[in-house]
Structure formats: structure tokens, C-alpha cells
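Novice: Sequence and predicted structure are below.
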Amino acid sequence: MSRSNFKRFSSGSKHPDRKSRFPQKSDSSSRGPRRSPPALSSKKRTTLPQLRLLLVWGVLIGAMIGLGVKLYQLQIVQAPELQKKARSQQTVNLRPYIPRRSIIDSQGNVLATDRLVHILYVHPVQFKITKKEVAIKLSSILKDKTPQQLIKQFEQRDTGIPIARDLTEGQATRIDKLRLDGVELNESYARFYPQEKMVSEIIGYVDSDRNGQAGIERSQEKLLERDLLSLYVRRTALGEIVPAFLPKNLLKSNDLRVQLTLDMRIQRAARAALRQQLDKFNAKRGAVIIMDSTDGSLISLVCEPTFDPNQYYKSRIELFKNWTVTDLYEPGSTFKPLNVALALTAGVIQANTIIHDSGSVQVDGWNIYNATKTGHGEINIAEILQTSSNVAMVHMMRRLGRNDYYQRLQQLQINRKTGIDLPGEVGGYLKSEEIFTKRGIEVATASFGQGLSLTPIKLVQLHGALANGGKLVTPHLVRGLVDVDGHLHWKPKHKVTQIMSSNVSQQVVEMMETVVTDGSGKASQILGYRIGGKTGTAQKAGPGGGYLPNVKITSFVAILPVDNPRYVVMTVIDEPKGSNTYGSTVAAPIAKKVIEALISLKGIPPSYSSQYN
């Protein structure tokens, strides 16, 4: 290498294969001194970290704001929904079986209650043996089912055939021991009526869906249904209930029962007396009602024919209604004491007023006769009731103006319901004022209890006003809710209306006593007791107007004791057969037997009156 080449290499770079850090001008273009690169200012060096800090700070603030918004969304906006989801995952809802309240009578006898029953189902598709073999095994336990009947049931469908719905514990145990495939026993609660037919017209029944369909079971549905409890309890992740979270008093149930004013002892006596008379006269139907007039409580209410509420599905549907509150009839002569009370209140008669009974009277071209077709001459008001004179009643009520008479009938609230706590009650029927006052025949027929209609329970309510001093009380069966010790926790309130003076009502009751001692009610006499009464034999109205020939409804109403009136007893026999069928011969004898039971069981003391000594 030449010296000039070495020198050039030395001055350009320390290494021949490496470029200079800063480009230099060639020797040929400039020979001046080198200039250093410009340095970064201090302002630029501090700006960059600040920007980075602001960026990080902004991200953090944004994240915090986002978290805050999300927190608000979860804790405030969506809180109810999320809480609901959490409870559904962490808790379980228990709905224990809540039986209907039991129903008892005034003496504590159970009339209706819930009990455990066994229901037998078969699934023929699952049988491992023949249908005949299954039928033979089951029929040996089900005494009311033959193998042939069971086989016929098996052929209805392949599965889910109900065979028996009310198996005893012993039958269920024996069937379970058979271990038959396709035979299933289910346990369920059902309503049970231990008195069977004895109070069915009052209690009614509950269907398979636990809904009341008649009687108290229907009208008092809300009272009989206990509050349905929902028990929310905690559970573990495995679904196990945590005992510590069960509510307090979980096993303490509401044991209040619905108590009725009914007395089963008197109910049995009344039904026995009624059945005997219905059979004797081959009657269509009958009823007995006993009411305590002091408050309207019903001690007995019997209707025949009736049904078994334990097997309601085997009965005719018309038997489910209580016809003493659903059916209207013309009361006939049993309404006469009420007309006497209206006339006394109006002042058109006195107790000693004399009225001439000629045996017939003509009104608007219509001839009206007494039932005996004979007259009784000059008779007082008590004798009018004794002889049940239609003619004398027409003359008596004519003393009132037609409008006045109509208004006084309205005060009896004939066309209003009594308010009894049974379903299906209907109001009575009284013609409009325009029709009633237009013709004299309307006044005439109403005077002896025809041309107007009411229910048997309404007539009992009206006679109750005669017994209790003129107050219209509400007939009722529900006494209230009682505990196992008989303490009353709740009772219903009933309306009371004064419709006549106590003086007038007592006068009428004393007149009714002469009907029992000297008139058509002698069949109800009981030695030592003062009883007021009134018989009735009324024609039955036909569907197209007019009256049905040779068809009648007989009745008798009694009030006792006369010296301190309290109880009203009414007996009704519908369509008795035979020639000697009147209120005095058909209905009054029933009342006597019922009153005898009432006196004995209620401890009614005898009346010490000279006329009974």
C-alpha cells in the first residue's frame, strides 16, 4: 500500500468497512470545521412523560366511571330482578296441604272434616300377568267388585283407570302386599261427612276439586278455606333444606272450626218424625224447621228426600238444593196470623171484635168459601183463627184500604230474601201495587194466604216476629269460629228490623194458642205446655196459572211457650196422598213429636196455667 492511500484511509474512518456516524462533505467541496448535531430541548423532554401520565389517568378514570355505571345498573336498576333470581336459586317454596275447616254442630259433633283416603288406579299396559288374574286378586279385596266388572273396567283404556276412590287402610295394605305391576295406590285427602244423610241438606258437599257445590260448603267457602301458606326456606348447593331457616311455629296450625247452631239430637228426632209421616201419606217431599226467634239461629232444618254427601255423584241433582229456601209456595192459612197482626196494628180490629161468617162471600164475581163450606156465625178474632175462616178473614181485611193493606204487606218484606247463610235463596212474590189495588179479589185472596208466594224459611222468619216481640231477625246456621275448647273467636252479625209492636205480637200468639186448645191444631197439644199454632192446607198453583186439582201442600206453624215465646216450629208436607190430608192431620202430628224432643233436650219447663190443670 502506498503512503498516500494509507493516509486517506486513516483520515476518513477508523475502520475501512464502517461508515462514519455523521456524513461528511468530501474534501473537494469544503475544508472547514465539523458541526455537531442539534440537541433535544428540555421542554420536549418533559412533555412526553406528562402525556403518558394523562393517558394512564384517563384510562383509570374511564374504567372507574364504567365500573360505577355497571355497579349502579346491578345494585339499583336490576336489583329486584337479580334478587328474585337469587331467591329462586337459593330457596325452595313449600306448599303444605291445608285442609278445609271442620264443621261441627252446637254440641261439638263433627259434621264435615278432611281425612286421608286411598285411591286405586290400574295401568293394564303394565300388567305382567293376565287381566283375569289381576281381577281375581283385586276382587278378593274389593268386595263390591266382581272379577267380571273389573275386567270390563280394564278394557276401557291402557292406563290410568280409577277402580276405587275410598279404600280403607286395611284394603290399601292388602293391595300393596300383592306387589302387582300396573296396580297403583295413591294417597289423597277428601271431605268426609260422618253424619251421612242426616245433615246433607244443610252441609252440602265438596267435589273432587275441593270446591263446595251445595249447602254451607258452598255458601261459606271463604270461611271454610284456611289461608294457603307459602313457606320459603333456604337450601344448600345440593338442594338440601337448611333447618336453621325454617320459619317459627311451622307446625302450629289454625285449628278453628266452623260451628253451626244446629243440634244433631233434635235434627235426628225431626227427620225420624218427618220420614214416618211422608211414608204414611206417600207424599212428594217434606220439611221441618225449628228456629230460636230471639236471634234467628236454626236448631234444626230437615228436608226429605235427601242425599248422601259422601256419595253425592250417585244422587239426583235436584236433591242438592235446599227447597225450603229456593222454592216458593202459597202459604194459605198459616199466613192468617200475620194478617191479624196487620189489622191490629192498623187499629181496624181489636181482640174482641166480632165478625159475621156466613160461609161464603162474593168478590168481583168470584165466590169464596170456607174449607168446610159452612159458616160459623158471629165469631171473634181468635175464633177466626181456630176455625180458619176464609170468609171472616176477607171481611176483616176489607176494613183496611187497599193501598194501606198493600203498604203493610210491604213492611213484612215478603218479596225480600231472609239473608239465610245457605245458597240459592229466592225472595217472595207480591204483586205490584197497581195490580193489587185495582181489584178487590187481590185483597180477598191475600187475606187467607193466596195470591202471594214465599219460601218456608220466610214464613218461619215472619212467625219469629210474632214470637220475639215484633222483630224480623235473620235465620242463620253459622254460629261462628270456635277453637278445640269451644271458645268463640268470631261470629257473624245479622240485621234486626222491628216490624210490629210487642203488644200486638203477644196478642196474636195468645190467639194462636186457642187454635191448639180448641181448634184445628189439637194434634199438637202437649200436656202442661202452652203452645200457639196455625194449620194450613193450601192449593198448589199450576205452571200455566190457576190451581192444580186435588194437589195441595199442608203445613203447621207452632210458637212456644206462649207465656214466654221463643221457638218457632214449622212442618210442611208437599202433595200428601189420600182423602184426609190437611194441615191438622198431616203436618201437626209431626210438630208434636218435634216439640216433645225440643222440650226434653232444651229443658223447657212446663207452663203452669189453670187451663192445663
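Specialist: Structure's in. What do you need? For clarity, every value in this text was computed on a predicted model and none was experimentally measured.
Novice: all contacts plus neighbour counts: C-alpha atoms, from now on.
Specialist: Will do.
Novice: just checking, what's the longest helix in this structure?
Specialist: helix 42-72 (DSSP state H).
Novice: Past it, which element shows up next along the chain?
Specialist: Using DSSP states H and E, the helix or strand that follows helix 42-72 towards the C-terminus is helix 79-90.
Novice: what packs against the longest helix of the chain?
Specialist: Contact here means 3 or more Cα pairs under 8 Å, 6 or more residues apart in numbering; DSSP states H and E; on that basis helix 42-72 packs against no helix or strand.
Novice: Just checking the distance from that helix to the centre of its chain.
Specialist: 74 Å (Cα atoms, centre = their mean, to the nearest Å).
Novice: Name the residues of it that are buried.
Specialist: For helix 42-72, the neighbour count (16 or more other Cα atoms under 10 Å) marks no residue as buried.
Novice: and that helix with helix 79-90, angle?
Specialist: If you take axes from the mean of the first three to the mean of the last three Cα atoms, to 10 degrees, helix 42-72 sits at 60 degrees to helix 79-90.
Novice: One more to weigh against that first structure:
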Amino acid sequence: MLRLGSPRRRINIGLIGMTFVLSIFAGRLIQMQGLDSKVYAAAAADQRQHTENIPAKRGSITDVNGHELAVTVEARDVSIDPSKVPEAGRANVAAVLAKHLGKDQQEIAAKLATPNTRYQLLARGVDPVVASRLLQARVPALSAKKTYRRLYPAGDLAGSLVGFVGDEGDGLGGMEQARNSLLAGRDGEMRVETGRDGLRIPMTSSQRTAPVNGRDVRLTIDRDIQWAAQKSIGEQVRESGAESGTVIVMDVRNAQIIAMANSPELDLNDWREAPASSYVNKAAADVFEPGSTNKVITAAAALEAGVVEPHTVFEVPDRIRCADQVLRDAHTHKTESMTFLQAMAQSSNVATIMAAREVGSEGLHKMLKKFGFGTRPGGGVPSAEAGLLPDYREWSGSQSCTVAYGQGVSVTALQMASVYQTIANGGVKIEPQIVAGTTDPSGRFVPAPPGKQTRVVSQTTAKEITAMLESAVGEEGTGQLAAIPGYRVAGKTGTANRYDAELGRYDGYTASFVGFSPADNPRLVVLSVLQNPKNGHFGGQLAAPVFKDVMTFAIKSKKIPPTGSAAPPVRTRAGQ
């Protein structure tokens, strides 16, 4: 007889099993809802909460009169969720997006063909009107985030000085980089709760930290004079076949830089297509041997030491031996008696060496340092370099002579303009200034502090050198093409052998002219430099006309009247 098992036993075993399973679930439930409830609630909130960046508006860069050189305008970053675009409609969507965004249709189509991603950036800095039209075109899963874009209304005006901003909003050159933290401000943020589709959940809380907009920077640059300087140096670079050129205009009384022009110059609206070499502000960064414009420092050292006077007479041959080298004047001539003033006017290398020997290498080196050689200029000019001033104890036998007329020592255009600002300012050097001021958090303009002042030479020495420089622009000088009718002009030509770092040797020339006007009441310094010209190479031939053009425009623009005085008669030749 078949006997069946006890049903009570099976039921008891089943109940025990169910009780065990339910106890596990109950324990887990107690852990989740009781012990770990806050942990899971926080994790859930983190999944829902997202932080959105609120970009700060970047401050403007303007010229001294408030004309905008760099400005920020509202824009949109347009993106799309490719997973929401049906495969059958991708081609049509790509065509619509490409038309409005000005992009390549294949590039857009490639971004849409990534359905495994939820986000694809289509374009940055889109005009809000264009973005609005796209949103009205009912493109699926399209979004437009508020942002800003940088515009440069003046194009290439002071391009390498102003600099530019990259895609991430950081300054990558010039003032944009040098004053980036001030201009950029501080971004804000907003924490919001979103669902799985990325849309904000209605009626949920949010936390917002407001952005702090950037401050404006006002430069000392005058837009009109900057334009004239760029035009003049650009034309001369083309006509002379030079590699590059630079012009600096500086206010004598406060060393504010009114113009800082380079040729070729960087077009800020097309900086991505420009060669990297054009990103550098050559007026402050490029180092070169100055040549005869440096003779004013030798003259200053000799006059300050009392070893010569303007009318000291030298018997000057056209060549002189220095160690193992024979150094020459630019033009051959018989030995002749020259006053020191005449030697400066005619830019005699030999007479300058003779005066430098009276001073000594140590004394000349000290004077070069006092004028700022070998030291990076202050004042906030981006990319400013220190040049090269070797210790006098390391000078070679010939270098102890060539430094006297500007070979064997290297400077920037900014440093050489500063030298002549010092002479024009009665011997007082002022730190060059490029920033006129900035705005404070309330938007109020705050002028920049004046540059540091240092007396370099006596007022008497400065006046004596000014007389020499005025003679250099006179009938017997090398700078006649710099003369301006009705105005007294003081200046100096420079023609130097040019060292080519790529070739590792001297190749070509540096032609320059630097001076100030009115000579008897100096207001403006103008320096012009041309690197490696092919059609001529003398500073008086190539750079002096640029000086004349720019100085004439600047004194008219600044409404600087002629003093009405005539240059006093000076004794230039021995025996007069």
C-alpha cells in the first residue's frame, strides 16, 4: 500500500523557507529605508542635480579715448542630442544646420551619426538671431546655451599688442593674456535637478551663484595715431623689401605709449590662419643691435664723466684699430678735425670710439645699465624683453669699441624709445606705460599710477645731447629726411649689421631713426625700425622718412604747435 508524505511537514518546510527569504528582504529594507536612507537619498539627489556654468562677460579693451579694440557680445553655443535624431532624417537635419551655421554639411552629418552619445557641440559663438532661427526650424533635440564671443572691431589695429582669446575664453596673447584675470572676471554656476532626458524637473529647487563680470582695460594707445603709424611703416616695409618694421610713439612727459605698430601686423579677426610669428609684439619682444642710435649713450657717459665737451676737438681718421679689428666710418675721408658735436651729427664711428676710450668700458657699461639696457622694462607692456648687455669684463677687445656705436649690445625698440624719452625729458627716465587705467567692480574708471621716475643724467647733459641731435637733423647731419618744416626736430639715424639667429651669423642690416619734437620743448618721441631691408639699408634713407610721416601726423593730431623759435647757432666744425 502506497503511503504519502505528511503535508504538514511540507508546509512547515515551505513556511520556514519563505520566512527566511522574507527576513532577508525585510533586513535589506530596514537597512535601505532606515540605516542608509540618507546615503541613498543623497545619491539619488546627485543623480538628479547638475551644475550649469554661467559665463561671466569679459571686459573690453579700448584705446585712450574709449574706442573699442576688443569687445564681448552675447552669443550661443549650439549643440544637439544625436540619439534623438532619426536615422532617416539625418541628411535633411544636417543640411538645415549647415546652412544656418555656415558649416560643412558632411562635418555636421558625421556628428549626427553618433547615436550612442547624448551631446555633440555643433558651433561656438553663434549669433543669437541665427540660433533663434534654428530653434524655430524645429530641429529635434537642438539646444542653444547662452555664452559670449569676443569681437575685434579694429581688425589688425595694434593686433599683436591687444592679443586674442581662445575657444575656452582665456587670453592667448598680448593684453588679452597679460590682463586675463582682470578681463575674464569669474564665472557663476547654477545647480538644478534634471530627469533622465536632461530636462529640468519643474518645481524643484535650484542654487545660483551669480557671475562676476570682467573689468575694462583702457590702453594709452591713440587709435588714430596707431593707424597712421601702421600705415607708414607698412608702406615702407613693402617699398624697401624689409622683413619687418616697427614704430613707437611715446609721450615725453609721462612715457605713455601712444602708438606701438608692427608690420606685418596680426589681424585679430583671422588669428587662427596667421603664422605664429605674427602673434608676437615685435616692438617689445624682438631684440636687435641698435647701431648709431646708441651713440647718445656714449655721448652721455663722456659728458657726465667730464672727459669731453660738445666742442672738444678730435683728429678723426676714417678708420681705427681695436684689438685685432680695424673699424671704419660709414664713408671714407681724410683725417679731419671734428668737434664732438660734429662727430655726433655726422655719426662718426671713429670719433665715438675715441670718446668711449676716454670713458672706459666700465663707465660705458654703467651708463648703458642706467638707461635700462639688460633690464626688462616695467609698465605692463606684454612680451617685453630685456635685450642683451654682456658684463664689460667679458667684452672682447673689439667689442669694447663696437659697443660705443651700438654693435655687440642688443635692445628692443621699446628700450631704445625709452632712451630718447629720457634725453627729451631732461635726463629723467620714466617707466614706459601702456595701460591708462581700468574699471573697478562698480564700473568706475580708475587711472593707472604714474611710472617710476629715475634721473639718469643731468639736465645740462640732456640739453647738450639734444643740441647734438638737432644738428644731426640739420644740413650737415645724417637725418635730414626727418626734418619737419616749421618744427625743431632732434634725432639720430642708425644703421647696424643685423645678426640672424637662424643663420648663426651677421646678415643684412637694421635701419632705424629715433627722435623727438619740438626739440626745445619736447612732447613726442617717435622711433622707426626696419629689419633686413633689400632696397637700401641706411637709417637716414629708410627710417627717417617714416619718422617724419608719423611725427607730422601725431603733432597735428595732438594739436602741438611749433615753438616759433629757431635752433641756436652751434659750432659744428673745428676752427669755426
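Specialist: In hand now; what should we look at? Predicted model, so just to flag it, every value in this text is computed and none were measured.
Novice: ok, back up a step: residues in structure 2 matched by the longest helix of structure 1, start to end?
Specialist: Aligned using TM-score structural alignment, helix 42-72 of structure 1 spans no residues in structure 2.
Novice: can you check stretch 412-424 of structure 1 too?
Specialist: Going by TM-score structural alignment: stretch 412-424 of structure 1 matches residues 371-383.
Novice: Equivalent analysis for stretch 210-220 of structure 1, please.
Specialist: Counting by TM-score structural alignment, stretch 210-220 of structure 1 corresponds to residues 169-179.
Novice: mind checking the end-to-end distance for stretch 383-398 of structure 1?
Specialist: Counting by Cα to Cα, to the nearest Å, you get 18 Å between the two ends of stretch 383-398 of structure 1.
Novice: swap in stretch 495-507 of structure 2?
Specialist: First residue to last in stretch 495-507 of structure 2 (Cα to Cα) measures 13 Å.
Novice: same deal with stretch 522-535 of structure 1?
Specialist: Per Cα to Cα, stretch 522-535 of structure 1 runs 10 Å from first to last residue.
Novice: now swap in stretch 276-294 of structure 2 and tell me
Specialist: 31 Å.
Novice: same question, stretch 121-136 of structure 2
Specialist: OK, stretch 121-136 of structure 2 end separation, Cα to Cα: 19 Å.
Novice: List the contacts of that stretch.
Specialist: The contact list for stretch 121-136 of structure 2, computed with Cα atoms under 8 Å, 6 or more residues apart in numbering, reads 74-80, 97, 100-101, 108, 111, 142-144, 147-149.
Novice: ok, 10 Å please
Specialist: 73-81, 96-103, 107-108, 111-112, 137, 141-150, 167 (Cα atoms under 10 Å, 6 or more residues apart in numbering).
Novice: Which members of the residues you listed occur in strands, if any?
Specialist: Here DSSP state E is the test, and those give 73-80, 142-150 as lying in strands.
Novice: Quote the end-to-end distance of the match of stretch 210-220 of structure 1.
Specialist: Stretch 169-179 of structure 2 end-to-end distance (Cα to Cα) = 13 Å.
Novice: Helices along the stretch 501-613 of structure 1, start to end?
Specialist: 502-518, 588-602 (DSSP state H, counting those that start in this stretch).
Novice: And those: which comes nearest Leu260 of structure 1?
Specialist: helix 588-602 (16.4 Å; Cα to Cα).
Novice: by contact count, what packs against that closest one?
Specialist: Counting contacts by 3 or more Cα pairs under 10 Å, 6 or more residues apart in numbering; DSSP states H and E, helix 588-602 of structure 1 packs against helix 264-281, strand 285-292, strand 297-304, strand 532-541, strand 547-560, strand 567-574.
Novice: now that helix: which residue numbers in structure 2?
Specialist: So helix 588-602 of structure 1 sits over residues 544-558 in structure 2, by TM-score structural alignment.
Novice: In the matching stretch, which of the residues would be classed as buried?
Specialist: Buried, per 16+ other Cα under 10 Å, within stretch 544-558 of structure 2: 544-555.
Novice: cool, and stretch 225-237 of structure 1?
Specialist: Buried residues in stretch 225-237 of structure 1 (16+ other Cα under 10 Å): 225-226, 232-235.
Novice: Ok, stretch 403-410 of structure 1 next?
Specialist: Buried-residue list, stretch 403-410 of structure 1, by 16+ other Cα under 10 Å: 405-406, 408-409.
Novice: My guess is Trp271 of structure 2 contacts Leu151. True?
Specialist: No: the criterion here is Cα atoms under 10 Å, and Trp271 of structure 2 misses it with Leu151 at 11.8 Å.
Novice: what is in contact with the two at once?
Specialist: Contacts common to Trp271 of structure 2 and Leu151, judged by Cα under 10 Å, 6+ apart, are 164-165.
Novice: Make CSV from the helices of the stretch 501-613 of structure 1 and add distance to Phe448 of structure 1 to it.
Specialist: Putting those into CSV (distance: least, Cα to Cα, whole Å) gives the following:
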stretch, distance to Phe448 of structure 1
helix 502-518, 15
helix 588-602, 19
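Novice: among those, which is nearest Val482 of structure 1?
Specialist: Of the helices of the stretch 501-613 of structure 1, the one closest to Val482 of structure 1 (Cα to Cα) turns out to be helix 588-602, at 21.6 Å.
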